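Enquirer: only the shape, not the letters, is given here:
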C-alpha cells in the first residue's frame, strides 16, 4: 500500500475529515484553510507520542488513536479554546491495514467527540511515532495562560487525580485486575476526556490554568514560575477516585495523584468570589490549596506541616525531581 492510498483509505475518507465550522478547506491540497470569526485568535499545540516511551509497543491501535488525540486536545482545554481542527504526522514501521483501520477509527471517535476536524498531515516509514497538532479558537485576549495567579486565589483541579498513573501497572501488565474499578482506570488512561467545556467556562474567571500531564506538583510548578507566586497544595484535599483507592494502597494512590501524570485534568487558580459560579457549572471540581506570595510549590500534610515530595513529576531529560 502506497502513501497516498494509505491516506485516502484510512484518513481522507474518515468522518472526522469531512470539515466543519471554521474549516474552509481540508485534506486534498497543499495547505488547509481555516476561517476564524472576527476578534478571535488561533490557539495551536503540538504533541509527539513515541512507541516504548509514551505507550507500549503492542498498544491496541483503536485505544491508541483515542489517546493520541485526547492528550493533544487537552492543551486546547487548558487555554479555554474552542476546538477547530488537527493534523497528524504518522511514522509507521509498516502499513498494516488492520492496525491502520483500528487506529483511524479510534482517532475519528475522539475527534468527533472533541469537535475537531482532520485537515492534513504526513506519513512516513520508521519507528512508530505520532505527532498531532491541534488548533482552536479563543476570543482575543481571553485565553487562559499559566501567568496571572495572584496571592489569595484558590488552587483548584477539575476532578479526580492519579487515575491514569494508577492504570499504568495494568497497562504494562505488571498487575492483573478485573471488574469495574480496573475498567474505570483503564478508560481514564486510554480515553481521557479533555476538559474542554470547563476550560471555556473558566475564561474570564480563572487567573491561570494548565492541563496536568506530567504530574500535579510538576505542572503546578509551571504556574508558580510563570505567575511569580507560591502554590500550597493540601495533600488531604486531593480528590481520589474510588477505583484508584480500591485497587491501590493509599500511599501509592497519593503518589499517583501528586506526581504520576497522565491525568489530563485542568489545574487552575481562581478568586474565591468565582468559586460558587464555577462549582455550579462543574460540580466535580475540587479546591486543593491556595496561592500565596513567594515562589515554588509546597505540599502540606493533614496537620498543615510542610512535606518534602520525593518526586515532582515526569521529565523526558534529566533525573526525576530535578
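Expert: Structure received. Bear in mind that the values here come from a model prediction, so they are computed numbers and not experimental data.
Enquirer: when you work out contacts or count neighbours from here on, use the C-alpha atoms and nothing else.
Expert: Fine.
Enquirer: which stretches of the chain form strands?
Expert: 23-25, 33-34, 40-50, 82-92, 117-125, 129-139, 154-157, 208-211, 230-234, 266-270, 286-292, 296-300, 306-307 (DSSP state E).
Enquirer: run through who's touching stretch 61-73.
Expert: For stretch 61-73, the external contacting residues (Cα atoms under 8 Å, 6 or more residues apart in numbering) are 45-47, 49, 55, 83, 99-100, 102-111, 114, 130, 132-134, 189-194, 264.
Enquirer: picking up where we left off before, highest mean neighbour count out of the strands of the chain?
Expert: strand 208-211 (a mean of 29; mean count of other Cα atoms under 10 Å).
Enquirer: packing partners for it?
Expert: helix 61-79, helix 216-227, strand 266-270 (3 or more Cα pairs under 8 Å, 6 or more residues apart in numbering; DSSP states H and E).
Enquirer: switch to 7 Å and redo it
Expert: helix 61-79, strand 266-270 (3 or more Cα pairs under 7 Å, 6 or more residues apart in numbering; DSSP states H and E).
Enquirer: contact partners for the closest residue to residue 299 other than its chain neighbours?
Expert: Nearest in space to residue 299, with sequence neighbours left out and distances taken as Cα to Cα, 6 or more residues apart in numbering, is residue 233 at 4.9 Å. Contact analysis of residue 233 by Cα atoms under 7 Å, 6 or more residues apart in numbering lists 288-290, 298-300.
Enquirer: alongside the first one, take a look at this:
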C-alpha cells in the first residue's frame, strides 16, 4: 500500500486536554484508503469525537502525526489549519446558514470558483441529493432529513480529500435515520469520497462503513470490517460491544471445548489448552428445535417482526439469547427445545 492510495494516515496519535495525566486519545494508529468509508464507534466519552476533531484540525496532538492525502497535517506544535486541509465536515446540528437558500448553502465554499462553475457544481449535487425542486428554499422550510442532505452536499461541493461526519443522524427518528444512512453512503460512493463517521450506534456503523474502529477509554481496540468485528473480536470489550451475546464458562476437552450447551469439536490451536475461560455465544449460535432434548426457559422476549429475540434461562441459571422465527411465539416461562450451532469459537480468559 503506497501513500498515494491513502486518504488519511493516523500514526501513534495521543491527545491530552490541559496537560491532564489521562489521554483523551492514546496512541491511535490507522489508515483510510481513497474512496473508503470508515466509522469510529464506541460509548460516550471514549475519545472518538476528540479524534475526529484532531483530524479536522481543531485540536493539536500531544504525540504522533496525521497525514491527509500523503501530506503532513498535524504534529506536536505544528498543525495545519482546518481551512487548509481540504477536509469537509458535517456537524451534528448541520450548521446550515439560515439566511441562504439551499443552492447558496451548497455554493458557500466555492467562492474561488467562477459563477458558471459554482452553478454547475451545485446543480450536480442537487441532482445527487434529489433536491433540485427545493433549490430556492431556505433551511427552515426543509425537513430534518433534507437539511442533512444539504449539509452533506455543502461539504462535498469543493471536492475535499476527506469528509468527516460527527453523529449526523443523532437528531433524526429511527426510520429516517435508517433510510438516510443508506442514502448518504450511496452519495459518498457516487462521489468516490473518503469519509469518517463518528457514532455510538453500531447498526448505523454496519450500514454505512467499509471499516470500523471500536474505541474505548481513548484507545482504538480494533480496526476492521463489520464481519471481522462480529465474528473475530480481539478483546472482550469488542465482543461485548459489537452485536449481542453472552459469555458461558468453558473447559478444554480432548475433542475441543465443553460448555453447558454441549461439547464443541474443534482442533483450533489458538484456543486455550487449560485454565479458566469464557466462550462467546451469539443469538445466531442458538437454534430453536422442538425435537431437541435440551431445554431452556423463556424469560424475556422481544418481537422484531420477522423474528423474536428470546432471552433463555439454562438449567444453571445462566442466560443465552436466541433469534427465533416469529411464528414460534412462546410464552414467558415456557420451556423450548434448543441446540447449539456454533461456527466461530471465540474465547476470552477470565
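Expert: Great, that's in hand. These numbers were taken from a predicted model, which means no experiment stands behind them.
Enquirer: TM value for the aligned chains?
Expert: The TM-score (TM-score structural alignment, normalised by the length of structure 1) is 0.25; 138 aligned residues with a Cα RMSD of 6.6 Å.
Enquirer: for the contacts of residue 233 of structure 1, work out which two are farthest apart.
Expert: Within the contacts of residue 233 of structure 1, 288 and 298 form the most distant pair, 11.9 Å apart (Cα to Cα).
Enquirer: and residue 112 of structure 1, how far from residue 90 of structure 1?
Expert: Residue 112 of structure 1 is 19 Å from residue 90 of structure 1, where distance means Cα to Cα, to the nearest Å.
Enquirer: repeat for residue 209 of structure 1
Expert: 30 Å.
Enquirer: what ranges does the stretch 1-150 of structure 2 have for its strands?
Expert: Taking DSSP state E, counting those that start in this stretch to define them, one finds strands in the stretch 1-150 of structure 2 at 6-15, 25-33, 37-41, 63-68, 71-75, 78-79, 87-90.
Enquirer: of the ones you listed, which is nearest residue 227 of structure 2?
Expert: Across the strands of the stretch 1-150 of structure 2 (criterion: Cα to Cα), the nearest stretch is strand 37-41, sitting at 13.8 Å.
Enquirer: what residues does the closest one touch?
Expert: Taking Cα under 7 Å, 6+ apart as the rule, strand 37-41 of structure 2 contacts 48, 194-200, 202, 205, 209-215.
Enquirer: in helices, which of these fall?
Expert: 48, 202, 205 (DSSP state H).
Enquirer: could you find the closest non-adjacent residue to the last one?
Expert: Read that as residue 205 of structure 2. residue 39 (6.0 Å).
Enquirer: likewise residue 209 of structure 1?
Expert: residue 268 (4.1 Å).
Enquirer: my read is that that neighbour contacts residue 155, right?
Expert: Yes - in this structure residue 268 of structure 1 lies within contact range of residue 155 using Cα atoms under 7 Å: 6.0 Å.
Enquirer: all helices of the stretch 201-350 of structure 2, in order?
Expert: Ranges of helices in the stretch 201-350 of structure 2, per DSSP state H, counting those that start in this stretch, are 202-208, 226-231, 236-241.
Enquirer: show me what the first one is packed against.
Expert: Contact analysis of helix 202-208 of structure 2 by 3+ Cα pairs under 7 Å, 6+ apart lists helix 174-190 as its packing neighbours.
Enquirer: in the helix it packs on, which residues are buried?
Expert: Buried residues in helix 174-190 of structure 2, defined by neighbour count with 16 or more other Cα atoms under 10 Å: 177-178, 180-181, 184-185, 187-188.
Enquirer: would you mind putting these into CSV with distance to residue 229 of structure 2 alongside?
Expert: Shown next, in CSV, are those (distance: Cα to Cα, whole Å):
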residue, distance to residue 229 of structure 2
177, 23
178, 21
180, 24
181, 20
184, 23
185, 20
187, 25
188, 23
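Enquirer: in contact with the residue nearest to residue 209 of structure 1, which residues?
Expert: Taking Cα under 7 Å, 6+ apart, we find residue 268 of structure 1 in contact with 155-157, 206, 208-210.
Enquirer: so which of those residues is the closest to residue 5 of structure 1?
Expert: Among the contacts of residue 268 of structure 1, and counting by Cα to Cα, the member closest to residue 5 of structure 1 is residue 210, at 38.6 Å.
Enquirer: give the contact list for residue 12 of structure 2.
Expert: Counting by Cα under 7 Å, 6+ apart, residue 12 of structure 2 has contacts 27-29, 63-65.
Enquirer: among the residues you listed, which two are most distant?
Expert: Farthest apart among these by Cα to Cα are 29 and 63. That separation is 11.5 Å.
Enquirer: out of the buried residues of helix 174-190 of structure 2, who's nearest residue 223 of structure 2?
Expert: Nearest member of the buried residues of helix 174-190 of structure 2 to residue 223 of structure 2, counting by Cα to Cα, is residue 185, at 19.3 Å.
Enquirer: doesn't residue 6 make contact with residue 32 of structure 2?
Expert: Yes - the criterion here is Cα under 7 Å, and residue 32 of structure 2 meets it with residue 6 at 5.8 Å.
Enquirer: ok, back up a step: turn the contacts of residue 12 of structure 2 into CSV, columns for neighbour count and distance to residue 119 of structure 2.
Expert: Shown next, in CSV, are the contacts of residue 12 of structure 2 (neighbours: other Cα atoms under 10 Å; distance: Cα to Cα, whole Å):
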residue, neighbour count, distance to residue 119 of structure 2
27, 17, 44
28, 20, 41
29, 17, 40
63, 19, 43
64, 18, 41
65, 24, 37
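Enquirer: how much space between residue 53 of structure 2 and residue 89 of structure 2?
Expert: 10 Å.
Enquirer: okay, the two: which has more neighbours?
Expert: residue 89 (23 against 17; other Cα atoms under 10 Å).
Enquirer: which non-adjacent residue is nearest that one?
Expert: Nearest non-adjacent residue to residue 89 of structure 2, counting by Cα to Cα, 6+ apart: residue 164, 4.7 Å away.
Enquirer: ok, now residue 298 of structure 1?
Expert: Closest to residue 298 of structure 1 by Cα to Cα, 6+ apart is residue 232, at 4.8 Å.
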